[in-house]
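Q: pasting the sequence and the predicted coordinates here, then a few questions.
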Amino acid sequence: MKQHLIGKSVLLVEDDPKIRNLVKVYLLKEGYEVIEASDGSEAKEKIKRYDPCILLLDLMLPKISGEEVCRWVREDFQSMMPIIMLTAKVSEKDRIQGLKLGADDYVVKPFSPAELMVRIEVILRRTASRCSKLSFGGLTIKPIKGEVWMDSEQLELTHFEFKLLHMFMQNPNQVLSREQILTFIYENNEKAVSERTIDVHIKHLREKIKEKTPKDYIQTVRGMGYKFVAL
């Protein structure tokens, strides 16, 4: 899994299950968090719920067209999330219309999934500041806004708990000692709290997460420290 892509969420909107599953396989292989929708109405609900880093949007969708979803994202939802349109519409007029609606890229079917992955990576690299968040299995942290969400429910964390969770999510699946945690949290190695105080804060953080989900994200590694498991 590519570490620099971990936690990046992609909403894949495609009514053809074969295409959707194929693209999903590639996305997961590249380390993305994948959210799926099969029609335009579901796409709008998933956008409001998850605010993904990038939207892969088929145009010919049931209920609400991809063009209308794109217009809604830009005008009503007022989001600048990157949008890549996936479509069988090949005319120059269709491409121009898609770009005018606010799409960042326009990929014609049939397309190469490998090339699509490159296009996604390029766009996310260019818009990195827009997607200033990390997501794992429904747990999302938005550092700039100072928010943590478990699916559609917001967690109320203390300043220290927030810093701890941010540190863990920036270093998924890595065992961190208490000493390392203190170094991450405090600049210039300033130790404002003891190592045992870290245990108390992590205990409280775990309890707050457990109130929203049974998933055990933060695990104790006996004799070594703690590990955030990217579920």
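A: Yes, it's here.
Q: all contacts plus neighbour counts: C-alpha atoms, from now on.
A: OK.
Q: so what's residue 35 closest to, chain neighbours aside?
A: Nearest residue to residue 35, sequence neighbours excluded (Cα to Cα, 6 or more residues apart in numbering): residue 11, at 4.7 Å.
Q: check contacts around the closest residue to residue 175 other than its chain neighbours.
A: In this structure, residue 175 finds its nearest non-sequential neighbour in residue 227, 4.6 Å apart by Cα to Cα, 6+ apart. Residue 227 is in contact with 168, 172-176, 218-221, counting by Cα atoms under 8 Å, 6 or more residues apart in numbering.
Q: next up, a second structure to put side by side with the first:
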Amino acid sequence: MDRKVVIIEPNQMMRLFLFNYLSSTYEVEAFSSMEQLIEIEEEFDEPDLLLYTMTGESDDLIQSHISLKNSALIVLTNEDKSEERIKALRMNAFDSVSKPFNPEELKVRIEIAIKKSGKRIEKRIPTIAV
């Protein structure tokens, strides 16, 4: 697992579900809020992708957070409304997904966003000493 996904999700059950579901494919860190992530900023490595649930409270922090500048962004919205999708696009999100969502579709969207962002880490080729 050489790709890192950071989840910011205020709902504990959804956060645990996303963490468990994505952990089989990615290195995952999960936070309840942007503020919680900012508290550990010095120890934080830039992720390949940020999966962020739009709350309105800290949406502006996403764009200004130095550790997230080059990360792909997918925004999860609690409602399927055009204004939510527009706001996500204005946050420079690669994609927005409305809850409830199909988990497999979300995983595919994450993979596409990571590939398109250009942050994909080169796969290490194992070497065998002879």
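A: It's in. Keep in mind that what you see is a predicted model, and the values were worked out from it rather than measured.
Q: just among the contacts of residue 227 of structure 1, which is most surrounded?
A: Within the contacts of residue 227 of structure 1, residue 168 tops the neighbour count with 23 neighbours, counted by other Cα atoms under 10 Å.
Q: burial check on residue 43 of structure 1, number of neighbours?
A: Residue 43 of structure 1: 24 neighbours (other Cα under 10 Å).
Q: host element of it?
A: Per DSSP states H and E, residue 43 of structure 1 falls inside helix 40-50.
Q: just checking, what packs against that helix?
A: strand 9-13, strand 33-37, helix 66-75 (3 or more Cα pairs under 8 Å, 6 or more residues apart in numbering; DSSP states H and E).
Q: out of the contacts of residue 227 of structure 1, which sit inside helices?
A: Residues of these located in helices (DSSP state H): residue 168.
Q: save the contacts of residue 227 of structure 1 as JSON lines, and put in distance to residue 18 of structure 1 too.
A: Shown next, in JSON lines, are those (distance: Cα to Cα, whole Å):
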{"residue": "168", "distance to residue 18 of structure 1": "35"}
{"residue": "172", "distance to residue 18 of structure 1": "31"}
{"residue": "173", "distance to residue 18 of structure 1": "31"}
{"residue": "174", "distance to residue 18 of structure 1": "35"}
{"residue": "175", "distance to residue 18 of structure 1": "38"}
{"residue": "176", "distance to residue 18 of structure 1": "40"}
{"residue": "218", "distance to residue 18 of structure 1": "35"}
{"residue": "219", "distance to residue 18 of structure 1": "37"}
{"residue": "220", "distance to residue 18 of structure 1": "40"}
{"residue": "221", "distance to residue 18 of structure 1": "40"}
